[in-house]
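**Student:** After the sequence you'll find the predicted model.
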Amino acid sequence: MKIAVVGGTGLTGREVVRAVEAQGHQPVVIARSQGVDIITGDGLDAALRGVSAIIDVSNAPAEDAEAARQFFGTATGTLLAAATRAGVGHHVVLSIVGIDRVAGNPHYAGKRRQEEVALAGPVPTTVVRATQFHDFAAMVVSWSASDGVAPIAPLLVQPIAVADVADALVAVALDTPVGGIVEVAGPKPEDLVDMARRTLGVRGQTVELAPSWQGRFTVEMAGEVLLPGPNARIAPTTFEQWLANDPANRPGAA
């Protein structure tokens, strides 16, 4: 089976390509670097020829909610139109757990628009909402650190390995379309500040962490807002295993 991976050259996309190949199927990478543009549609018809399923893990910077909605809405509409012409039978969208409970985050606004367009579109669709990745705390520190201090929101999350998300996306793509939302999450909840402290520790980095709700993550994301529901599919890789085994966590690697 040919499975198109939209955003297949990015961090998550590369893992999805790996997972598609591991299942014995043929990945088709959809990315501008491959001559395919999901906004204009250039190259899409040719790329989707013979494709049975699409896994969309595309992303874009989102500092403005309206810009994010426009990007994800346009990209998804263009992709669905081409998928319809190609006879694609299943459209799988990677989204985020909790986006329906957070109003003020620009990126989440864009992802909600993506979900809406995909689920209302002509191609049978499954939205896979995943929790934050294991490296999320380190990313937040890199975004906010200044003069050796990093403000970081005390979020409660249930982090998941990127490879586990990729495996889940491929499993969903090979299954019958749900026409709705499924959730995937890591094994257990973690505190983001503690995750950051432990990640910095194994990487040998010294940054003072300042728990704060001032920044891109506001108090509307406190409590259990970002945790999955009771029917979520639970992935196997723990945060501790990721800390111990991921090459990025070796001192000096980051």
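**Tutor:** Everything's here; your move. Numbers count the residues shown, from 1 in each chain.

**Student:** contacts, neighbours, all on C-alpha from now
**Tutor:** Fine.

**Student:** so what's Met1 closest to, chain neighbours aside?
**Tutor:** Nearest residue to Met1, sequence neighbours excluded (CA to CA, 6 or more residues apart in numbering): His25, at 5.2 Å.

**Student:** Can you give me the distance of the residue lying farthest from the centre of the chain to Gly179?
**Tutor:** Computed with CA atoms, centre = their mean, the residue of the chain farthest from its C-alpha average is Asp147, at 29.8 Å. From Asp147 across to Gly179, the span is 48 Å (CA to CA, to the nearest Å).

**Student:** could you pull out the helices for the stretch 1-150 of the chain?
**Tutor:** Secondary structure of the stretch 1-150 of the chain (DSSP state H, counting those that start in this stretch): helices at 11-22, 44-47, 65-86, 106-120, 136-144.

**Student:** Let's have those in CSV, adding distance to Gly229 and mean neighbour count.
**Tutor:** Below are the helices of the stretch 1-150 of the chain laid out as CSV (distance: least, CA to CA, whole Å; neighbours: other CA atoms under 10 Å):
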stretch, distance to Gly229, mean neighbour count
helix 11-22, 23, 20
helix 44-47, 35, 17
helix 65-86, 25, 19
helix 106-120, 18, 21
helix 136-144, 20, 17
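
**Student:** try this one next to it:
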Amino acid sequence: MKIAVVGASGRIGREVADVLKNQGHEIVAITRSTGVDVYTGDGLAEALTGVQIVIDAVNATTTETDAVTDFFRTIARNLQQAAAVAGVTRIVLVSIIGIDPFTAGHYAGKLAQERALTEGPVPVRILRAAQFHEFTEMMLEWTTQGDVAYVPATRTQLVAARTVAEKLAEFAIAETTPTAVIEVAGPEELNLADAASKVAARRGTPSRVKEVTNLDDPNHELQSGGALLPGPDAILAGPTFAEWLDQHYPTR
């Protein structure tokens, strides 16, 4: 099959493109570096010529609510319009578990993306994933001040990015599915700050990880209260965080 991957240079995009390429599918990488801007729509129609399935794994560089909502909503509408003209069979989106009650930041943007996509004429499937094991590395980068990382209180069920990509590829190419929305998460509930501290210990920096609650963050109660945990019907798949940690940061 000819499959377009939007955001093919990103964390999930490059993984799912690799999985599908190894299965023999023809991959069309849709990124700015390949001459396609999904926000403006420039080059999108040409890129989707002959494409049967579109996988949307694009990410945003901002978490400001209005900007990220506009970004994701605009991309979703552009994809639907161009995909319909190109005769695309379906669009498959990777999103985030538990975002329905969120009204701010990245989560609100992803919810707007889901809604805009499902309003279009091309059928849509949505894979909602838990935060990735790799998210711990990102949190350390984002929140470290001096030699301390200040990680927001969050209950999560971390999952490997490669695992999500494998499930996403399977979900995308299946001729039929029992549901248009699935959840994928890791096998165990984790505390994000605790997980990040384990990464920091293996790296040797920062020297300390502190869990914090930012009362100015409208998402803080949802994150600490377990809104991002998977539901009872979620697909749970390894590796565990400990196994991922040993693979990426082996002890000496």
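**Tutor:** Everything's here; your move. Only a predicted model underlies this, so the values are computations on that prediction, with no experimental measurement involved.

**Student:** Now compute the TM-score of the two chains, please.
**Tutor:** Put the two chains on top of each other and the TM-score (TM-score structural alignment, normalised by the length of structure 2) is 0.93; 248 aligned residues with a CA RMSD of 1.7 Å.

**Student:** about what we covered before: what do we get in structure 2 for the residue nearest to Met1 of structure 1?
**Tutor:** When structure 2 is aligned by TM-score structural alignment, His25 of structure 1 is paired with His25.

**Student:** measure its match to Gln145 of structure 2 for me?
**Tutor:** 44 Å.

**Student:** same deal with Pro187 of structure 2?
**Tutor:** Using CA to CA, Pro187 of structure 2 is found at 31 Å from Gln145 of structure 2.

**Student:** From the neighbour counts alone, determine which of those two ranks first.
**Tutor:** Applying other CA atoms under 10 Å to Pro187 of structure 2 and Gln145 shows that Pro187 carries more neighbours, namely 16 against 11.

**Student:** What number of neighbouring residues does the residue lying closest to the more buried one once chain neighbours are set aside come out with?
**Tutor:** Counting by CA to CA, 6+ apart, Pro187 of structure 2 lies nearest to Leu236, which is 5.2 Å off, once chain neighbours are set aside. Leu236 of structure 2: 18 surrounding residues under other CA under 10 Å.

**Student:** Equivalent analysis for Gln158 of structure 1, please.
**Tutor:** Residues lying near Gln158 of structure 1 (other CA under 10 Å) number 27.

**Student:** Hmm, Val184 and it touching each other?
**Tutor:** No: under the criterion of CA atoms under 8 Å, Gln158 of structure 1 makes no contact with Val184, lying 9.7 Å away.

**Student:** Mutual contacts of the two, please.
**Tutor:** Residues touching both Gln158 of structure 1 and Val184 by CA atoms under 8 Å, 6 or more residues apart in numbering: Thr131, Pro228.

**Student:** Tell me which stretches of the stretch 101-250 of structure 1 form strands.
**Tutor:** According to DSSP state E, counting those that start in this stretch, the stretch 101-250 of structure 1 carries its strands in the segments 125-130, 149-152, 156-157, 181-185, 190-191, 208-211, 233-234.

**Student:** any chance of those in CSV, plus distance to Leu200 of structure 1?
**Tutor:** Formatted as CSV, these follow (distance: least, CA to CA, whole Å):
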stretch, distance to Leu200 of structure 1
strand 125-130, 24
strand 149-152, 12
strand 156-157, 18
strand 181-185, 23
strand 190-191, 14
strand 208-211, 10
strand 233-234, 26
